[in-house]
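[1] I would like to see how this sequence folds:
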Amino acid sequence: MTNKDNYQLKTLGRGLEVLALLKAAPGPVTLSALSRQLGEPTTVVFRILKTLEACGQIRQDGTGKAYGTVMQPQDDGATVERTLATVRALGEAYPGTVSAAELATLFACQAADLAGLLRALCREGVIEQSREGYWRLAHGCLALAAPLIGQDDLAADLQPIMEALRRETRETVLLYRISGERQTVVVSLPSPQPIRYVLGVGSAFPLYLGAGGKVALAYMPAADARRYLEQADLVSSTDYVPEANNIQLMLSRIRHDGYAITLGERVEGAAGVAVPICGPQGQLEAVISIVLPAFRTDRAQLERMATQLRRTLADAGYRADAGS
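    Sure thing, here's the model as predicted:
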């Protein structure tokens, strides 16, 4: 191998090192910082950076003093995740705004990398720019959910029943649909009391937390529930510590009783009771739940609520068992 070959290989190796450093960095990196990390003169690193920039692998940030990587076409999965995370972040801030710089910090990238994504979402009416560099959720995003909301006959049919339950219990009544491995609120009727526990429509949670999720796990095929618990990253959000073996034992009890009761699993100090709504063949279609502050109830009252839920659904012709 000639000296020229050795030099080219060394240069290529250094180029790959620079690219790896930029990909691993939480944000843009300056020329001097790269020079220190590589132990190379700035003139050498500068030539490598210009070569990578010409190849479309990296770009300068808005200040022109630092460099970051450019998302490649094979990163389609990351693009989808970033798009959903952007909409979610703006939804959590609504009616407030979030700056492009804040989003870039959230995703550990450059604001320039988000420019195309933000423009595309704006063109589709999902988000809008309130002022230069600041974005918020737009009403056009409602069109995405319209088919689900407008054509959910079950939710529409259950609305009067849920309203009656709210009047009787004076607590928040929820209807969940199961979407993949999450439970999503599709109807929310808040308690009229000043101290209450409320979830907005569209709120989504993992199945291993809360009464609604426990019911969903208990009434799905046992093999699917077991696989979910084996693969899920069981993360605590309160003092409650979710453990797969303990949850598995709970599921048998829930299926036997026909309801689930939980205390402080998703939110400290919150209590919930949930009952399944099953189809003609015993398949789970939805979950109806009552949630309230834990200080206002006890186990006996929650059990009475569960019985009331089941009786109300049965009187209305809904099936609350899996046919086994």
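[2] make it CA atoms for all contacts and neighbour counts henceforth
    Noted.
[3] From the centroid of the protein, which residue is nearest?
    Ala204 (6.7 Å; C-alpha atoms, centre = their mean).
[4] Show the contacting residues for that residue.
    182-185 (C-alpha atoms under 8 Å, 6 or more residues apart in numbering).
[5] One more, so I can put them side by side:
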Amino acid sequence: MPPSDVRKSSASGGVQSLERAFALLEHMADAGGETGLSELAASSGLPLPTIHRLMRTLVACGYVRQQPNRRYALGPRLIRLGEAAARPLATWARPHLARLVEATGETANMALLDGDEVVYVAQVPSRHSMRMFTEVGRRVRPHATGVGKALLAGLPDAEVRALLGRTGMPAATERTLTTPDAFLAALATVREHGFAVDDNEQEIGVRCIAVLVPDSPTAAAISVSGPAGRLTDAATEKMVPLLQEVARELSAALAGAALPETEGPGEPDPEAAPG
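    The predicted structure follows:
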């Protein structure tokens, strides 16, 4: 968050120290979950003394931990918050996923990018009996999934390469993309056409069509999965506009779920002085 954004948000009646602390957590997440004070100063625009004070508080609360090399990493207490936040997301998503199942007859999923992994947070199963690998709570590497491609297509290529370097690209099937160059070429196609396809790459005989949920508070994608014999190119052409429409509707639902601002002046901030 640039300094101008910090000043603007604090003028809205919020608690400046809280706004700054959450901004630092987001900068850490953008940096891959681990960073140093000088990097945080460069990315946030905040003075080093302010960052050091806020980080001490976050460490004491368990939301950040300090590594032996003196760098800071996101802490374990954030996992509990993330899991709790995913539950209402799933509740809001299910009616929209149910609409996809009703229209396509196939299984619909919602997935988030959590660190370097894709986690499935909501699912409405197909009426057909075929069981696929996806299930709520499952975590997978993003390179072999349609939702993973949809999620990573929104990132710069350099960040995608760094992520793939951390996760590796093992083959789930003979169709899995296993090199960064091949995967980045696939992402270019996703950006051009506005949807991603997993074509037998995670599970032989299964195709998945996925799109990004625009303007989601956390990176999210929805998908339709089913047998490759049913999710043909012709079927995909018909399903993509519906997926994109449902993604927009889900985005609007998530935006509408934000809590209204409370009335009255903001709470005084004992750390509101500059620096």
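[6] circling back: let me know the distance separating the equivalent of the residue nearest to the centre of the first structure over in the second structure from Phe22 of the second structure.
    Under the alignment (TM-score structural alignment), Ala204 of the first structure pairs with Arg139 of the second structure. Taking C-alpha to C-alpha, to the nearest Å as the criterion, Arg139 of the second structure is separated from Phe22 of the second structure by 25 Å.
[7] Need the residues that contact the strand or helix carrying Ala218 of the first structure.
    Ala218 of the first structure belongs to helix 210-219 when assigned by DSSP states H and E. Applying C-alpha under 8 Å, 6+ apart, the contact partners of helix 210-219 of the first structure are 176, 178, 182-183, 205-208, 225, 251-252, 254-255, 259-263, 265-266, 272-276, 283-284, 287-289, 322.
[8] can you rerun that using 6 Å?
    With contacts defined as C-alpha atoms under 6 Å, 6 or more residues apart in numbering, helix 210-219 of the first structure is touched by 207-208, 225, 251, 255, 260-262, 265-266, 272-274.
[9] Could you list which of these belong to strands?
    The strands, defined by DSSP state E, take in 260-262, 272-274 from the contacts of helix 210-219 of the first structure.
[10] Ala122 of the second structure -> the first structure?
    Per TM-score structural alignment, Ala122 of the second structure is aligned with Val187.
[11] Surely that match forms part of a helix?
    No. Going by DSSP: H, G, I helix; E, B strand; the rest coil, the assignment for Val187 of the first structure is strand, not a helix.
[12] neighbours around it, how many?
    Using other C-alpha atoms under 10 Å, Val187 of the first structure is surrounded by 22 other residues.
[13] Tell me who's in contact with it.
    Counted by C-alpha under 6 Å, 6+ apart, Val187 of the first structure has contacts 174-175, 201.
[14] Output the residues you listed as a markdown table; include the columns distance to Glu92 of the first structure.
    A markdown table is the format used below for the contacts of Val187 of the first structure (distance: C-alpha to C-alpha, whole Å):
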| residue | distance to Glu92 of the first structure |
| --- | --- |
| Leu174 | 20 |
| Leu175 | 21 |
| Val201 | 13 |
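[15] Could you confirm Leu16 of the first structure falls within a helix?
    Yes. Assessed with three-state DSSP, Leu16 of the first structure lies in a helix.
[16] ok, it - contacts?
    Neighbours of Leu16 of the first structure in contact, by C-alpha under 6 Å, 6+ apart: none.
[17] Distance of it relative to Ile161 of the first structure?
    63 Å.
[18] now do Thr69 of the first structure
    54 Å.
[19] Please, where are all the strands along the stretch 151-275 of the second structure?
    Assigned by DSSP state E, counting those that start in this stretch, the stretch 151-275 of the second structure shows strands spanning 196-199, 206-212, 220-227.
[20] I meant to write the stretch 1-150 of the second structure there.
    34-35, 64-66, 72-74, 107-114, 117-124, 139-140.
[21] most packed of the ones you listed?
    Ranked by mean neighbour count, the strands of the stretch 1-150 of the second structure are led by strand 107-114 with a mean of 25 (mean count of other C-alpha atoms under 10 Å).
[22] That one - contacts with which helices or strands?
    Strand 107-114 of the second structure is packed against strand 117-124, strand 220-227, with contacts defined by 3 or more C-alpha pairs under 6 Å, 6 or more residues apart in numbering; DSSP states H and E.
[23] Show me which residues of the last one are buried.
    Of the residues in strand 220-227 of the second structure, 220-227 count as buried by neighbour count, 16 or more other C-alpha atoms under 10 Å.
[24] burial measure for Arg99 of the second structure, as a count.
    If we define neighbours as other C-alpha under 10 Å, then Arg99 of the second structure has 16 of them.
[25] Also Ala84 of the second structure?
    When neighbours are defined as other C-alpha under 10 Å, Ala84 of the second structure has 11 of them.
[26] quick one on the thing from earlier: which single one of the contacts of Val187 of the first structure is nearest to Thr297 of the first structure?
    Comparing those against Thr297 of the first structure with C-alpha to C-alpha places Leu174 closest, at 17.7 Å.
[27] what residue of the second structure takes the place of that closest one?
    So, by TM-score structural alignment, Leu174 of the first structure is matched to Asn109.
[28] That match against Ser223, yeah?
    Yes. Between Asn109 of the second structure and Ser223 there is a contact under C-alpha atoms under 6 Å: 5.2 Å.
[29] Could you measure from Ala172 of the second structure over to Ile222 of the second structure?
    Remark: distance between Ala172 of the second structure and Ile222 of the second structure (C-alpha to C-alpha) = 21 Å.
[30] Likewise for Glu237 of the second structure?
    16 Å.
[31] Likewise for Trp92 of the second structure?
    13 Å.
[32] can you put the strands of the stretch 1-150 of the second structure in CSV and add distance to Leu254 of the second structure?
    Below are those laid out as CSV (distance: least, C-alpha to C-alpha, whole Å):
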stretch, distance to Leu254 of the second structure
strand 34-35, 29
strand 64-66, 27
strand 72-74, 25
strand 107-114, 13
strand 117-124, 14
strand 139-140, 23
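[33] Looking at those, spot the one closest to Pro241 of the second structure.
    strand 107-114 (14.8 Å).
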